[in-house]
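>>> What would the 3D arrangement of this be:
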Amino acid sequence: MYIFDLTTYKNTLINEAYQTILGYTIDDLDKCDNLLALFHPDEQELITTHLDKMANCKEGELHPLEYRFKHKNGDWVWCYSVDSVLTRHPDGTPSQVLGTFVDVTEKNQLVDKLKESNEYLERFAFVASHDLQEPLRKITAFSDSLSERLTPLIENDEASIFELSRMKLAAQRMGAMIHDLLKLSRITSNSLDKKNISLPRLLEEVCDILELSIADRKADVNWDKSVGDIVGDEGLILQMMQNIISNSLKFCNAETTPCVSIRCKYRAQNVDIIIQDNGIGIQDSEIANVFEPFRRLHVRDEYEGSGIGLAIVTQIVSVHKGTVACDSEVGVGTTITISLPRH
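Next up is the predicted model:
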């Protein structure tokens, strides 16, 4: 804790914790000709703006600030402080500020490491996926060439025909996985273009994209009057809804007509988008795994896909600072609830 004089730009009082965190006594600070010089150069403008704000602060206002302050031993300490006016001049202008602060150096170092790690993983995923495409193109080209030349010679060799078809199919699946991994690596909060979105209009667009799948299964995709506007990145929200609805169409018994119902629940700060289907459902023990990339819960021969669809959904929800939950019953269906900030 400290008391800072807005006229002299000096601390007039500090407590023991201040000295413990930053190393200075009140005499040390009093002898300092320019206290502002102890703030990190990168935050000098921030501090000046903050002090100007405090000099015109209204009664009862609290002003938080995060900055680096030079420790007596020369190290930089990250401080998170909250300041308020303690005393005023006769004309009502602030004269002294009461501030409290905590040392957040360790927290900020961890955040920086996490940021570096995430950036590295994003670069790695992009580079790895990009570099894998070239050898895969060669595998695909040579397997196509082999298949074309050998097919007349192996018409009666079922094993050879089967092995060639499996090789081509494996290359196609790997291509789909690389494509999905690239999409996943590109979803970051830095790329968001948030705006108001008409969810009914967006759902119509999703249904147009999935028109063949919907027609093939004679599926019913519907939404009620509760579905209105939401806030988000339109391209990513479209991709999110497309993945969820596509999954609902895919993971449905062949004998059952797929039905996907969508509704919204608007609350003070969030909107819940609830997508309910009548698919095959998910066992309780596997619900937590459905959002993991490349985690398949069913054999590939029964249901196609790379196993990354809901991982993309989770990442899109995450960069929108929302949450996703799944509730399911085997043989009855699955309900996915996406909660996004309203504003």
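>>> Please count neighbours and contacts with C-alpha atoms only from this point.
OK.
>>> Which strands and helices lie in contact with the longest strand belonging to the chain?
Counting residues, the longest strand found in the chain (DSSP state E) is strand 76-88. Counting contacts by 3 or more C-alpha pairs under 8 Å, 6 or more residues apart in numbering; DSSP states H and E, strand 76-88 is packed against helix 44-55, strand 63-70, strand 94-103, helix 105-150.
>>> what's in contact with the third one?
Strand 94-103 is contacted by residues 1-7, 21, 54-57, 77-89 when judged by C-alpha atoms under 8 Å, 6 or more residues apart in numbering.
>>> got the angle for that strand vs strand 76-88?
150 degrees (axes from the mean of the first three to the mean of the last three C-alpha atoms, to 10 degrees).
>>> Any buried residues in strand 94-103, and which?
Neighbour-count burial for strand 94-103 flags P94, S95, Q96, V97, L98, G99, T100, F101, V102, D103 (criterion: 16 or more other C-alpha atoms under 10 Å).
>>> Quick one: closest of the helices and strands packed on strand 76-88 to R166.
Closest approach to R166 among the helices and strands packed on strand 76-88 is made by helix 105-150 (10.3 Å; C-alpha to C-alpha).
>>> from the chain's centre, how far out does the closest one sit?
Relative to the mean C-alpha coordinate of its chain, helix 105-150 is positioned 19 Å out (C-alpha atoms, centre = their mean, to the nearest Å).
>>> Let's compare: structure for the following, please.
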Amino acid sequence: MARKRVTGAAAARMAEEHLRSIGEALPTPVTRCSRDLRYLWVSQPYADWLGHPSEEIVGQPIVDVIGPEAFEAIRPHIDRVLAGTRVEYEAQISFRGPGLRWIHAVYTPTYGTGDTPDGWVAVVFDVDDRHRLEEEHGRLAAIVQNSDDAIVAKTLDGVITSCNPAAERIFGYRADEAIGCPITIIIPPDRLDEEHEVMARLRRGERTGHFDTVRKAKDGSLIDISLTVSPILDAGGRVVGASKIARDITERKRTEAALKELTLTLEERVSERTRELEEINAELDAFGYTVSHDLRAPLRAMDGFAKALMADHADTLGSRGLDYARRIVEAAQRMDLLIQDLLAYSRLSRDELRRERLDLGDVVREALHGLEDEIRTRSASITIADPLGTVLADRATLRQIITNLLTNGIKFVEEGSTPRVRIRSESRGLMERLWVEDNGIGIAPRYHGRIFRVFERLHGIETYPGTGIGLAIVRRGTERMGGRVGVESNAGAGAKFWIELPR
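This is a model prediction of the structure:
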């Protein structure tokens, strides 16, 4: 009897050793656990998977090695294998060590001398990578299925192997109709050479980027599409097929055609408008010639004859006659000045401006040179805060603007006061601002917006002579050169006029 027990124990040890040797030989993690939920032995792959040496695992409670969370997840499977049932399951479990992993496990019960399992052997397959690939495949499949673009796969021989719902919708073929058919069912005859060229590139492993082309639907209608063709590779990297992504651009093409037609229409309208403007400019030029010569000629005659009367017949005209003649001369001169200012204002709207970089100091001194007589007559004091900045402007236009501002500064002062004008400039980012500041009668804020309009006068011609066009010329000329104008002033406190031009 004792001999049998020794033989049975030896057999059990032999079986245990045989099982251990098989487990050690397998590349898959294998372990044997006891009924009291401890590790009896582990294979080297199992120890490596958990990240501990095998001697630190053997004999330890399972829960201490894999962690409470993982143990609770596998406990129902342990209970089943200890009840004598072979267990196979797949689950995502958070292990201490490997972390959150998908595993496929097989638990097989082991027996000693009795009928109740004394433990189990666990074979654990880490299938996390497979699950990730399946999830990625699922996501890609969902993208393909839900894409608004037609996605068609074909072999190198041009046979359709798959197509998504968008392809069914765009081309009109159901998937079961299209699969197995040549790709040429959706290619118009005049586009077959294009397909041959794409396939030649594909066989070389080259991708064909977006290009616009035309395809044919089941009903024969032609569809404008934007097409991308990419090679499909097998596990060895060989090109075995092609993936085609087609976007329906019919609406885009219609929009482009409509825009092209609209552009042509606009170009025609612009050309027509340009011709009309050229005709208007020609008429304005003719009008300007008429004003300059035909209208001014009678004024010059009035002025000349009135002066002749005053010079040759003063003794017979008497005081009243001389006064009338003097008024005729003044009116003729005033009208001539008004005509000249109107012509200057009109030319600012039509003449081509030649913008160049100018030194404000140079242009200011040119304007002052032209006003020498008036400055001397009024004993005006002019101060320039050198150096002044530079601007991009047309020289003649800028000189006229500065002349008008200086003239106003000298003219609009209280009777008996000496005009004092200060000129300075300052940089403001990409712009240069020129200030012309005077000690004159000033302008109430409510009039600031009016004074730059044509024929706007705040004072009678008897008090301050002028045409009411000078500041309108300042504004028009400045704006045509890409600038702007303004004024800071209060009644009785002088005025600070400024113009801003690109530097």
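>>> TM-score of the superposition?
The TM-score (TM-score structural alignment, normalised by the length of structure 1) is 0.66; 264 aligned residues with a C-alpha RMSD of 3.5 Å.
>>> still on that earlier bit, show me which of the helices and strands packed on strand 76-88 of structure 1 has the highest average neighbour count.
strand 94-103 (a mean of 19; mean count of other C-alpha atoms under 10 Å).
>>> Can you give me the neighbour number for N247 of structure 1?
Using other C-alpha atoms under 10 Å, N247 of structure 1 is surrounded by 17 other residues.
>>> What of the one 10 residues further on?
Applying other C-alpha under 10 Å, we find 15 residues neighbouring T257 of structure 1.
>>> contacting residues around it?
By C-alpha under 8 Å, 6+ apart, the contact list for T257 of structure 1 reads R217, K218, A219, D220.
>>> Per the alignment, it pairs with which residue of structure 2?
Counting by TM-score structural alignment, T257 of structure 1 lines up with T418 in structure 2.
>>> quick one: secondary structure of that match?
Three-state call for T418 of structure 2 (DSSP: H, G, I helix; E, B strand; the rest coil): coil.
>>> just D180 of structure 1 next, same as before
helix.
>>> For the residue nearest in space to the middle of structure 1, which non-adjacent residue is spatially closest?
Centroid-nearest residue in structure 1, with C-alpha atoms, centre = their mean: V319, separated by 2.4 Å. Nearest residue to V319 of structure 1 in three dimensions, chain neighbours excluded: S189, at 4.8 Å (C-alpha to C-alpha, 6 or more residues apart in numbering).
>>> and that neighbour, how far is that from R217 of structure 1?
36 Å (C-alpha to C-alpha, to the nearest Å).
>>> quick one, which of these two is more surrounded?
Each of S189 of structure 1 and R217 has its neighbours counted (other C-alpha under 10 Å); R217 has more, 17 against 14.
>>> I'd like to check which residues are in contact with that one.
By C-alpha under 8 Å, 6+ apart, the residues touching R217 of structure 1 are L249, T257, P258.
>>> one more time with 7 Å, if that's ok
The neighbours of R217 of structure 1, taking C-alpha atoms under 7 Å, 6 or more residues apart in numbering as the test, are T257, P258.
>>> Translate it into the numbering of structure 2.
Checking TM-score structural alignment: R217 of structure 1 goes with R378.
>>> returning to that earlier point: residue in structure 2 paired with the residue nearest to the centre of structure 1?
Checking TM-score structural alignment: V319 of structure 1 goes with R480.
>>> From I93 of structure 2, how far out is that match?
Counting by C-alpha to C-alpha, the gap from R480 of structure 2 to I93 of structure 2 is 76 Å.
>>> With G318 of structure 2 instead?
As judged by C-alpha to C-alpha, G318 of structure 2 and I93 of structure 2 stand 126 Å apart.
>>> Looking at the two, which one has more neighbours?
The neighbour comparison of G318 of structure 2 against I93 (other C-alpha under 10 Å) goes to I93, with 18 against 11.
>>> you'd agree that one is up against H104?
No. Using C-alpha atoms under 7 Å, I93 of structure 2 is not in contact with H104, being 10.5 Å away.
>>> just to revisit the earlier point, so the residue nearest to the centre of structure 1 sits against S191, correct?
No. Using C-alpha under 7 Å, V319 of structure 1 makes no contact with S191, being 9.3 Å away.
>>> how close does the match of T257 of structure 1 get to I375 of structure 2?
10 Å.
>>> Ok, R5 of structure 2 next?
Remark: distance between R5 of structure 2 and I375 of structure 2 (C-alpha to C-alpha) = 139 Å.
>>> Looking at these two, which one has more neighbours?
Ranked by neighbour count (other C-alpha under 10 Å), R5 of structure 2 and I375 place I375 first, with 19 against 10.
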